[in-house]
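Student: Predicted model follows, preceded by the sequence.
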Amino acid sequence: MEYRFFDPAAKTDVSQGNLPHWEQLNAFYFITWRMADSMPKAALERWEKERDSWLRARGIDPSIEDWHRVFEILPDADRQEFHQLFTARWNALLDEGHGECVLRRRDLGEVVESSLRYFDGERYDLEAFVVMPNHVHVLAGVSGRGEMKKHCRNWKNFTAMQINKALGREGQFWQWESFDHLVRTPASLEKFREYILNNPIKARLKEGEYRVWAKPK
């Protein structure tokens, strides 16, 4: 399958929860999901308030479904500033290791890895992934409309069931909503790949506390 990078002129399916979700046909995505207890409530509320204020200052209403469409046509400098102020900070909060961080356990991390690998090369094509103690990053090419969210939902549902069973508990394991980003360029694809590979090092994790993989070049 030949995958494409984000095309502003192409048909884009947009859905909205607390975060916007954009999908295009046969595209690369950087996807993140996290454990339900991985983000302190006060820090999350402060992050959202500051993000929304930043967007409104540039004429973007964060409450509308497709605010990200307007965001994408901002000047490059503004978009880079947004990612430095908010995307990088979001990831830094995750790397602080809040919550139980049960994915440090090798057997539970392997549950997530096995789920990601199961249909690799058949329903999607993995470029890289990392299973951190309280969150997961995946870089993948996905074909078909609506397939990215479907795969993400399947990964989360299956792994939550298996991990809860192993822990002898029930209830919410993952945060309901995931973060996903359409990859814009080959350079961005490489940047996300490097981020995934370096994430355990940046978070100062020990061998065995994470699962990481990237497709050989």
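Tutor: Done, it's in.
Student: hey, let's count contacts and neighbours off CA atoms from now on
Tutor: OK.
Student: show me where the chain has strands.
Tutor: Secondary structure of the chain by DSSP state E: the strands cover 13-16, 20-23, 27-34, 124-131, 135-142, 179-182, 211-214.
Student: Check which helices and strands the fourth one sits against.
Tutor: With contacts defined as 3 or more CA pairs under 8 Å, 6 or more residues apart in numbering; DSSP states H and E, strand 124-131 has these neighbours: helix 106-118, strand 135-142, helix 186-202, strand 211-214.
Student: quick revisit: right, so of the strands of the chain, which gets closest to residue 77?
Tutor: Comparison of the strands of the chain against residue 77 by CA to CA identifies strand 179-182 as nearest, at 18.3 Å.
Student: So for residue 156, which of the strands of the chain sits nearest?
Tutor: Nearest to residue 156 among these is strand 27-34; the distance by CA to CA comes to 8.4 Å.
Student: Residues contacting that closest one, please?
Tutor: Under the contact criterion CA atoms under 8 Å, 6 or more residues apart in numbering, strand 27-34 has outside partners 3-6, 134-143, 174-175, 177-183, 189, 192.
Student: want to compare, so here's the second one:
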Amino acid sequence: MPTHYRRHLPHLHPPGAALFLTMRLAGSLPQALVDELRADAADGLSQRQRFARYEQQLEAGGYGPTWLSQPAVAVLVLAGLHHQATNGCYALLAACAMPNHLHCVLRLPDTSSTPFFRVLQRFKSYTALQANRQLAQSGRFWQDETYDHIIREGQPDALLHAIRYTAYNPVKASLCQQWEEWPATFVADEWRELL
């Protein structure tokens, strides 16, 4: 099973790895900014620096759809994540549906008959279909490519940092005062007390 591939970004999904993922809604960033950030990559801007710029624009939320701000849509997206976790596709550690993007932290199983990129495809396809029904629309829901980052667990507190980042994203974006107030946030029980 392939554990790595490349589109616009490199994707590495080794068995047992903890991953930080960001999925954004289709059209949630202006194409001019996306093109600019791709050019920055050619000029040596790191993937982490590009992600920080993407994230800043997504949090500002001044462009494109905000379908995940609708509670019913956010609930079905989080339910889709939980469904795949229940089926053993990964262990879901944290997730947060922001108005125009989704963060999640998960751990891949040590062995799997299904490559993780297929798991992502199924998740995006299913939730896009359900969300479009909920919104009485059709067309693209998610941006094609997902930002993913392996959490280097050899670094102290790296996994906790990713979970904290995910949970506190609505606080950082001034959508609430405490992470527990945001209804579209999930943190696994074993991590809640550490936040």
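Tutor: Sure thing, it's come through. Values in this document were obtained by computation on a predicted structure and should not be read as measured data.
Student: Quick check: TM-score for this pair?
Tutor: The pair, once superposed, lands on a TM-score of 0.84 when counted by TM-score structural alignment, normalised by the length of structure 2; 181 aligned residues with a CA RMSD of 2.2 Å.
Student: and the helices and strands packed on strand 124-131 of structure 1, which is most packed in?
Tutor: Most buried of those, by mean neighbour count (mean count of other CA atoms under 10 Å): strand 135-142, with a mean of 24.
Student: quick revisit: output the helices and strands packed on strand 124-131 of structure 1 as JSON lines; include the columns distance to residue 50 of structure 1.
Tutor: Output for those, formatted as JSON lines (distance: least, CA to CA, whole Å):
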{"stretch": "helix 106-118", "distance to residue 50 of structure 1": "32"}
{"stretch": "strand 135-142", "distance to residue 50 of structure 1": "23"}
{"stretch": "helix 186-202", "distance to residue 50 of structure 1": "24"}
{"stretch": "strand 211-214", "distance to residue 50 of structure 1": "32"}
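Student: closest one to residue 98 of structure 1 among these?
Tutor: Residue 98 of structure 1 lies closest, by CA to CA, to one member of these: strand 135-142, at 10.3 Å.
Student: Let me see the contact set for the residue sitting furthest away from the middle of structure 1.
Tutor: Residue farthest from the centre of structure 1, counting by CA atoms, centre = their mean, is residue 168 at 27.1 Å. Going by CA under 8 Å, 6+ apart, residue 168 of structure 1 touches no other residue.
Student: What is the aligned counterpart of it in structure 2?
Tutor: Aligned by TM-score structural alignment, residue 168 of structure 1 pairs with residue 136 of structure 2.
Student: Please tell me how far its match sits from residue 48 of structure 2.
Tutor: Noted for residue 136 of structure 2: a distance of 36 Å to residue 48 of structure 2, by CA to CA, to the nearest Å.
Student: can you check residue 187 of structure 2 too?
Tutor: Counting by CA to CA, the gap from residue 187 of structure 2 to residue 48 of structure 2 is 24 Å.
Student: what's the answer for residue 116 of structure 2, then?
Tutor: Counting by CA to CA - residue 116 of structure 2 and residue 48 of structure 2 are separated by 22 Å.
Student: ditto for residue 57 of structure 2
Tutor: From residue 57 of structure 2 over to residue 48 of structure 2 the distance is 14 Å, taken as CA to CA.
Student: which of those two has more neighbours?
Tutor: residue 57 (16 against 10; other CA atoms under 10 Å).
Student: show me what contacts the aligned residue in structure 1 for residue 64 of structure 2?
Tutor: The alignment partner of residue 64 of structure 2 in structure 1, by TM-score structural alignment, is residue 99. Residue 99 of structure 1 is in contact with 35, 37, 38, 39, 134, counting by CA under 8 Å, 6+ apart.
Student: I'd like the residues you listed written out as JSON lines, with neighbour count and distance to residue 76 of structure 1 added.
Tutor: Shown next, in JSON lines, are the contacts of residue 99 of structure 1 (neighbours: other CA atoms under 10 Å; distance: CA to CA, whole Å):
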{"residue": "35", "neighbour count": "23", "distance to residue 76 of structure 1": "32"}
{"residue": "37", "neighbour count": "16", "distance to residue 76 of structure 1": "34"}
{"residue": "38", "neighbour count": "21", "distance to residue 76 of structure 1": "31"}
{"residue": "39", "neighbour count": "21", "distance to residue 76 of structure 1": "29"}
{"residue": "134", "neighbour count": "26", "distance to residue 76 of structure 1": "31"}
